[in-house]
Every structure is written in structure tokens, then in C-alpha cells.
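# Provided below are the primary sequence and the corresponding predicted coordinates.
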Amino acid sequence: MTANLRPTLRVGFVTGATPDKWARAWRERRRERLELVPVSEDEQVEGVRDGSLDMALVRLPVDTDDLHCIRLYDEVPVVVAGLEHVVGAVDEVTLDDLADEQLVRPHASGWTPTAEQLDWPPMSERDAIETVAAGTGVVVVPMSVARLHQRKDVVSRPVTDLEPTTIALVWLRDRDDDVTQAFVGVVRGRRVTSSR
């Protein structure tokens, strides 16, 4: 039996990113296999730098000194709280509304809560949402993450004065071959017949 010798493009994606439409387009157009690899925010660029991933869909900000970076779309930040929390009584909140809340996990936007607000050990998005579901504190995450970990015992509301987070595609500057550029074309919406 002959082994599958088709080349594989390995693309990491951070929690909440949605690579499915690009994966479908890739599989319709290209003969190279596409392998999607989930990564955490803490490790989102490590695989690209160590060569275990060819590219990654990351949540900015990341250090891009040695990386190409294409911004793809913005994500709305939301606060997630337990079902009985006062957040559930309003349509949206501001950072002032959260000033006295205990935050169980930092948010990627660059907003820095006070030390009193954030006095928790590091935890995943899923663990943070489980913690607030138990009635302890709140967490601010991108809307895509809140939807991914949606539960019946939590509510989420947009934080109107917090900057959105951005999903971007990154790859090493010294990796710019035809396969890489073909995937860039897919995420940028180029047609099969269009050129770079």
C-alpha cells in the first residue's frame, strides 16, 4: 500500500477563530492537504516559529518582527457573567460598569484591570466561563469565544468602550512559497484565476 505523499499545509487557529470557510475553499481548489490545529493564545505563534505550523490564525497583538501578518476581522468584546448577575439586566456595559467587578481572566485588548480586579491564577477561557457560571466574578472575552463556550447559566453583553480584538493570519517572513501564497489568496478571497 502506497503512503499518502501529498504535501500538508498545517495551519493553527486560536480559540474562537473560524477557519472553516477558508478550509472548504482550499480543499476545493488545491491538492495539498490542509490540517487545522487548535492552539491557545499563549502558544499561538510558537508553532509558526518552531516550524510545527506553516501558518496560524492568531488573536492580536502578537510580536510580528519575524512574521508576515494580515489582519482579517475584528471581534466584539463581551463580558460574561453568571445568570443572576446584574449584567443580565442591561443590553450593553462600559468599563466603568465593570470597575468594581472581580475579573477572573485578563482580556487580550490591552486593557489592564487593577490588581484588585484580577487576583486569579491563569486559566483557560472555558475555565473562566465555568468560574463565572458558579457566580464568582466576570470575564471579558471576544464574542466568538463566549459563543463557543455558551452555557445556559451565563449571560454575555457587549462592552461598548473596549477596543475590539483582531484575528490575523501570520507566517514566517522567510516562508513565502507558492503554497503559502495560495492560502493567503484563499483568506483574502481571491478567485482561482486571479493573480497575486
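Arrived safely. Since the structure is predicted, the reported quantities are computational estimates derived from the model, not experimental observations.
# okay, CA-based contacts and neighbour counts for the rest of this
Fine.
# List the buried residues of stretch 90-101.
Along stretch 90-101, these residues count as buried under the neighbour rule (16 or more other CA atoms under 10 Å): 93, 98, 101.
# How about residues contacting it?
With CA atoms under 8 Å, 6 or more residues apart in numbering as the contact definition, stretch 90-101 has outside contacts at 79, 87, 117, 137-138, 157-162.
# Which ChimeraX command selects the buried ones in these?
Typed into ChimeraX, the next command selects the buried ones out of the contacts of stretch 90-101 (criterion: 16+ other CA under 10 Å):
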select :79,87,117,137,138,157,158,159,162
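# could the contacts of stretch 90-101 be laid out in JSON lines, adding distance to residue 196 and secondary structure?
Shown next, in JSON lines, are the contacts of stretch 90-101 (distance: CA to CA, whole Å; DSSP: H, G, I helix; E, B strand; the rest coil):
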{"residue": "79", "distance to residue 196": "40", "secondary structure": "strand"}
{"residue": "87", "distance to residue 196": "47", "secondary structure": "helix"}
{"residue": "117", "distance to residue 196": "48", "secondary structure": "coil"}
{"residue": "137", "distance to residue 196": "48", "secondary structure": "coil"}
{"residue": "138", "distance to residue 196": "45", "secondary structure": "strand"}
{"residue": "157", "distance to residue 196": "40", "secondary structure": "strand"}
{"residue": "158", "distance to residue 196": "37", "secondary structure": "strand"}
{"residue": "159", "distance to residue 196": "38", "secondary structure": "strand"}
{"residue": "160", "distance to residue 196": "37", "secondary structure": "coil"}
{"residue": "161", "distance to residue 196": "37", "secondary structure": "coil"}
{"residue": "162", "distance to residue 196": "35", "secondary structure": "coil"}
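# also this one, for the comparison:
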Amino acid sequence: MTEMQVTPSFRLAYVPGVTPGKWARVWSERLPDVPLALVAVEAADGEPTLRAGDADAGLVRLPVDRTGLSAIPLYTETTVVVFPKDHWLAAAEEVTVEDLAEDVVFHPLDDTLGWERLPGRPAIERPATTADAIELVAAGVGVLLVPQSLARLHHRRDLTYRTMADTPQSQVALSWLEDRTTDLVEEFIGIVRGRTVNSSRGRGQTAAAAQPSEKQQPGSGKDAGRGAGKGAGKGKAVGGRPAAGRTATGGGRPRGGSGSSSGGSAAARRGRPKRRG
């Protein structure tokens, strides 16, 4: 019986507020034969999902336990305060911690900001989720501080928000298990870092390496011409170095100019392909 070949796929977990759509589009263009499955998880479930092997990589919020996990910080979000549109804070362009001294500030159990000391007055109890806290804000009971992406995610017509100054911020990172750094993981790392297909460390790089560029082929292209045209003196250049005994007269150092050995070395350096990260 012939064994069935399993089509490779890539599972990407992401927490609320993170929008992986732009990277998913690049993936589908670059690897159309590898399906990308987006797995939405709660903020607290990002790291456990990766450790359980339920996703190949994840867009999570820091901090995470780096034991056995790799994490590449991608961006830091602005912190905002969410409140009803008729709240007096609506007149401000930016809100400070002192401005919230008399307001009840909710601290949901799925908070992503990691407060050491929450500003304002504490609520009687902590809401279970950010969504629950938003409902309480809409009821005019208090205000809520969240990353801007979460304020947009839970947008309501009767609520608005303002940027907060001097407050903790949430950082989003790409994370995966260290011992599962596959070619597909490397491919996604390249995508989020903006690498081109040729500079990717995954399958794109493998395909590019199979077809060496003109610079990598000895004796071809402009680099070969540079080596011959800028050789040292009358000697014949071999591998970018002038032939022995022909670089200078009188046993001294060769002088600069088109006939110097430095020209040959520079040509050799220019002809050497750069190592890509």
C-alpha cells in the first residue's frame, strides 16, 4: 500500500488585539501550498497553547517564561483609558495618572499591562474579562486602561478613549518552542521581520540557494571584469592578489592608484557575496 503524503501546514496562535492578517497574506503569496491556520486564543492562553503543541508559533503578549521558548519582540502598544463619551476626560487630549485620582479604575483578571500599582480608586471586585470591564465602563461605573488595540477591539458608540501618559505598555512578540524551530517557523520569522524571499532563512532561502547568483559564479559578471581591470601593475591577478614580485619596484610598498594592490583587494572584497542574516 502506498503511504499517503501529509500536506504540511502551519498553525499560528494569536491573542486578542493582535491582527495577523497582513502577515497571513504574505504567507499565502509566498507559500501557497502550505495552509496557514489562525488560532485565536485568550491572552492568558498564548503561552500554554505553544507549550502544549497546539500551535507552531504564536503572537503573544510579553512577558512569557523563556524556558524552552523563543520570543522576538515585534512592537509596543500605546496605553489608553476608555470612558463614556460624556465623561469630563473627553475634553483632554492626553490623560495622566493624576487625572484618574477620583475615578474607579477597573482591573480585569485578564489584564495585559502588569500594574504594580493601579491608579485611581479600586473597584469592589475585579471583572473576569476585559469585555466585562467594558460593559461596566459603558454603565458609567468607572474607567478602564488597556492597550489601544483592545480599545478598538471592544469599540462601542457610547465609549471613547484617550492616550495615557507614564503608564505601563503592552509588548507583542512572536514566540515558539525552541526545539521546534522548523523551516516553516523560520519562514514566518522572515515574514514578520520584513525579509524578502531571497533573504528568508526558510524555504525561500533554500530555493534561492539552489540557483547561485551571478556574483557567486566565478569568472562571470561585472565582478570578474573588475578583478581583471583593476589588477596590480603588470602582474596577472590570481584570486584578487597580484602576482608576486610585480606589485612594486625597489622592494618598497606599492603606492595607491589604479595599479596598486589595494585596488585588487577592494575588487575582491566587492566581488565576495555578503552574508545575509
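Arrived safely. Everything quoted here is computed from the prediction, not taken from an experiment.
# Give me the TM-score for these two chains.
The TM-score (TM-score structural alignment, normalised by the length of the first structure) is 0.91; 194 aligned residues with a CA RMSD of 2.0 Å.
# residue nearest the centroid of the second structure?
The geometric centre of the second structure, computed from its C-alpha atoms, lies nearest to residue 74 (CA atoms, centre = their mean), at 4.0 Å.
# Helix, strand or coil: sort out it for me.
Per DSSP: H, G, I helix; E, B strand; the rest coil, the local secondary structure of residue 74 of the second structure is strand.
# Quick check: nearest residue in space to it, chain neighbours excluded?
Closest residue in space to residue 74 of the second structure, ignoring its immediate chain neighbours: residue 173 at 5.0 Å, by CA to CA, 6 or more residues apart in numbering.
# Ok, residue 85 of the second structure next?
Using CA to CA, 6+ apart and skipping the chain neighbours, the partner closest in space to residue 85 of the second structure is residue 159 (5.1 Å).
# what's the counterpart of that neighbour in the first structure?
Pairing criterion TM-score structural alignment: the partner of residue 159 of the second structure within the first structure is identified as residue 154.
# looking at it, its match is touching residue 80, isn't it?
Yes - applying CA atoms under 8 Å, one finds residue 154 of the first structure in contact with residue 80, separated by 6.6 Å.
# so what sits against both of those two?
For the pair residue 154 of the first structure and residue 80, residues contacting each of them under the criterion CA under 8 Å, 6+ apart are 129, 132.
# Have a look at the two and say which one is more surrounded.
Each of residue 154 of the first structure and residue 80 had its neighbours counted (other CA atoms under 10 Å), and the higher figure belongs to residue 80 (27 against 23).
# hang on, the earlier thing: what's the distance between the residue nearest to the centre of the second structure and residue 193 of the second structure?
When distances are taken as CA to CA, to the nearest Å, residue 74 of the second structure and residue 193 of the second structure turn out to be 8 Å apart.
# The residue nearest to the centre of the second structure corresponds to which position in the first structure?
In the first structure, the residue paired with residue 74 of the second structure according to TM-score structural alignment is residue 72.
# give the contact list for its match.
When contacts are counted by CA under 8 Å, 6+ apart, residue 72 of the first structure touches 166-169, 187.
# Keep only those of those that are in helices.
Counting by DSSP state H, the members of those that fall within helices are residue 187.
# Please convert the contacts of residue 72 of the first structure to TSV, extending it with distance to residue 14 of the first structure.
Rendered in TSV, the data for these read as follows (distance: CA to CA, whole Å):
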residue	distance to residue 14 of the first structure
166	11
167	9
168	10
169	11
187	16
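# Make JSON lines out of the contacts of residue 72 of the first structure and add distance to residue 65 of the first structure and neighbour count.
Formatted as JSON lines, the entries for these read as follows, by distance: CA to CA, whole Å; neighbours: other CA atoms under 10 Å:
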{"residue": "166", "distance to residue 65 of the first structure": "18", "neighbour count": "19"}
{"residue": "167", "distance to residue 65 of the first structure": "17", "neighbour count": "23"}
{"residue": "168", "distance to residue 65 of the first structure": "15", "neighbour count": "21"}
{"residue": "169", "distance to residue 65 of the first structure": "14", "neighbour count": "22"}
{"residue": "187", "distance to residue 65 of the first structure": "22", "neighbour count": "18"}
